[in-house]
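Asks: Just need the structure, nothing else, for what follows:
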Amino acid sequence: MAYFDRLDDHRFAASQEVSGAWNTEEQHIAPALGLLVHEVERDRDGRGRQGLAVSRLSYDILGTVPVEQVEVSVSVARPGRTVELVEARLRHGGRDVVRLHAWLLHPGETKQVAGTRLAPMPPVSALEPWDPAIWPGGFVRSVDVLRDQEEPGRARFWVRSRTTLLGDEPVSDLARFTALLDIANGMTVRESPTEVAFPNVDLTAHFFEQPRGEWVGFDTTVSFGTTGLGLTSSVIHDQGGPVGTLAQALTVRPL
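Replies: Presented below is the predicted three-dimensional model:
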């Protein structure tokens, strides 16, 4: 089973594995964010730019999308020999649903100065399985979650998917990793989603390492303000350690 199947060079059919979480008739946007990264990488490689590494992914989520066909387009917004800005768009029914701006940078050898003060995650083996039953839909049912929650809105957790991103087509670790990032906003809720809605309108990830492996680690804090705004902030990890940060802007709406 896959989240998407390719129909042609630009069109993809979504499966029920992408459904949820606020509405099971709509796509959980997480797999689509990974699909956009896959298409950015495919465009990069097709242009002979395989050496460029993804440094930042900034998504604007412009609306909801049903569990139906979508179309993806990729263009170079800022060409360069060592730095590129690439734009990708996910469309449904003639309208943009998600816009991605990705910075691609030429890598270099910096082992002699590498380091971070970001705290490591507990290993996968140290956390207990958790069932995110508060969320409906196929996407949440397609993942394994291991969680250590300190309090509502503050937790560390590991997530992996049992579903492939794209049927019969290999994808990179980065695309698989990115297809799970949007789950952060629902894994340590401050309030029940039956009492307060808090969807995110964007997602921005910065990387200082390229992630590897099937598990994505999140060290996550959810904050609600006093005027209907919120923020989900995460340090993101692979099993080798922290690889970057993640932020999601929330619209907080008591029901």
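Asks: For the rest of this, base every contact and every neighbour count on C-alpha atoms.
Replies: Noted.
Asks: Please enumerate the helices of the stretch 1-150 of the chain.
Replies: Shown for the stretch 1-150 of the chain, the helices assigned by DSSP state H, counting those that start in this stretch span residues 29-46, 138-141.
Asks: out of everything not next to it in sequence, what's closest to the residue nearest the centre of the chain?
Replies: Compute the mean C-alpha point of the chain, and by CA atoms, centre = their mean the closest residue is residue 181, 2.9 Å away. Leaving aside its sequence neighbours, residue 181 sits nearest to residue 30 (CA to CA, 6 or more residues apart in numbering; 6.5 Å).
Asks: between the helices of the stretch 1-150 of the chain, which gets nearest to residue 225?
Replies: Distance to residue 225, taken as CA to CA, is lowest for helix 29-46 among the helices of the stretch 1-150 of the chain, at 24.0 Å.
Asks: pretty sure residue 189 contacts residue 222?
Replies: Yes. Counting by CA atoms under 8 Å, residue 189 touches residue 222, with 7.2 Å between them.
Asks: Give the residues shared as contacts by those two.
Replies: residue 153 (CA atoms under 8 Å, 6 or more residues apart in numbering).
Asks: ok, the residue nearest to residue 181 touching residue 185?
Replies: No. Contact criterion CA under 8 Å: residue 30 and residue 185 do not qualify, at 10.7 Å.
Asks: out of these two, which sits in the more crowded spot?
Replies: Higher neighbour count among residue 30 and residue 185: residue 185, with 24 against 18, using other CA atoms under 10 Å.
Asks: Let's compare: structure for the following, please.
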Amino acid sequence: MIESLFRRLPADGEYQVFESTDGTRSNWDPQIQHGSPPLALLTRAIEELAAGTGLRVGRLTLDILGAIPVSTVRVRARVDRPGARISLMTAEMLTDRPDGTRRAVARVTAWLLAPSDTGDAATDRYPPLVEGEAMTVAHPWEGAPGYLETVSWRRQFTADGEAAVSWLSPLVPLVDAEPTTPLQRLAMVVDSANGIGAAVDPRRFVFMNTDTVVHLHRLPEGNDFGLRARGSIGPDGVGVTTAEIFDRAGFIGTSAQTLLVQRRG
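Replies: As a prediction, this is how the structure comes out:
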């Protein structure tokens, strides 16, 4: 039984150390991690570093620097651009090579901004997304073990030609039984936009994202998130998936992912 995505191990100097559980395993390859667990763990490091600054995250960018193994990972965060109103922070994940050296496998950069009262000017581009009856088959990887077991995935009925919609909710904590913030819970599912908005059949093509960029005009609330996603595939093996992101209160932001698209042999 998967009880969390990561288990905390003793720290190693400047690094927080975690054991990756089976809940991080990708639906593409069970030997590597799905993108959402690393994004969430690095987002956690950013939030911890930002605690007490009064700033809040406006953008998160995950860059996947290589195949992320389901193994022990080390995480550290730093401030790249300090500021009272605008700050850039970076968190990175490292794993061990067979020879004992370490390599960076994922990096999250975050712009944090100082909140102020703009309630009288607040606008949403889209009305709230209301969850309806879920389809019987949630996604093309139905039954795949690993990460997909840790998320409630409710695919919605949509008309032909419309963007695909799914509601997702994490079913386990991010780290052991430690509290998980709403932003971390969003990070635990938002990388799945690529699968939700799939423009090609995964039985015929592999389409893995190299990054996930999330812009948030409002911080997420709760544990349930709606993603309305659509993929576009170019003629030369490169694609993009974009999505609108919702919580129960309404529209909160957007995401975009770059795709490497390859035909299965």
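Asks: Got a TM-score for the two of them?
Replies: After superposition, the two chains reach a TM-score (TM-score structural alignment, normalised by the length of the first structure) of 0.93; 251 aligned residues with a CA RMSD of 1.7 Å.
Asks: picking up where we left off before, the residue nearest to residue 181 of the first structure pairs with which position in the second structure?
Replies: Aligned counterpart of residue 30 of the first structure in the second structure: residue 36 (TM-score structural alignment).
Asks: What is the burial count for residue 154 of the second structure?
Replies: For residue 154 of the second structure, using other CA under 10 Å, the count is 21.
Asks: Counterpart of it over in the first structure?
Replies: Residue 154 of the second structure maps onto residue 146 in the first structure, by TM-score structural alignment.
Asks: now do residue 230 of the second structure
Replies: So residue 230 of the second structure corresponds to residue 221, using TM-score structural alignment.
Asks: Residue 154 is in contact with its match, correct?
Replies: Yes. Residue 221 of the first structure is within contact range of residue 154, at 4.6 Å (criterion: CA under 8 Å).
Asks: what residues are shared contacts of those two?
Replies: residue 188.
Asks: and the match of residue 154 of the second structure, what is it in contact with?
Replies: So residue 146 of the first structure contacts 124, 127-130, 157-159 (CA under 8 Å, 6+ apart).
Asks: Pull the most distant pair out of those.
Replies: 124 and 130 (12.6 Å).
Asks: who's more crowded, these two?
Replies: Of the pair residue 124 of the first structure and residue 130, residue 124 is the one with more neighbours under other CA under 10 Å, namely 18 against 14.
Asks: list the contacts for the more buried one?
Replies: 146, 158, 239.
Asks: Tell me which residue of the first structure is furthest from the middle?
Replies: What lies farthest from the middle of the first structure is residue 112; by CA atoms, centre = their mean that is 30.3 Å.
Asks: Mind telling me what that one corresponds to in the second structure?
Replies: In the second structure, residue 112 of the first structure lands on residue 120 (TM-score structural alignment).
Asks: same check, this time on residue 252 of the first structure
Replies: By TM-score structural alignment, residue 252 of the first structure lines up with residue 261.
Asks: where does that match fall, helix, sheet strand or coil?
Replies: strand (DSSP: H, G, I helix; E, B strand; the rest coil).
Asks: Likewise for residue 183 of the first structure?
Replies: Classification of residue 183 of the first structure by three-state DSSP places it in helix.
Asks: what do we get in the second structure for it?
Replies: By TM-score structural alignment, residue 183 of the first structure lines up with residue 192 in the second structure.
Asks: Tell me how far that match lies from residue 63 of the second structure.
Replies: 15 Å (CA to CA, to the nearest Å).
Asks: again with residue 197 of the second structure
Replies: Residue 197 of the second structure is 20 Å from residue 63 of the second structure, by CA to CA.
Asks: So which residues of the stretch 101-250 of the second structure form strands?
Replies: 102-113, 151-155, 164-170, 205-209, 211-216, 225-233, 238-247, 250-263 (DSSP state E, counting those that start in this stretch).
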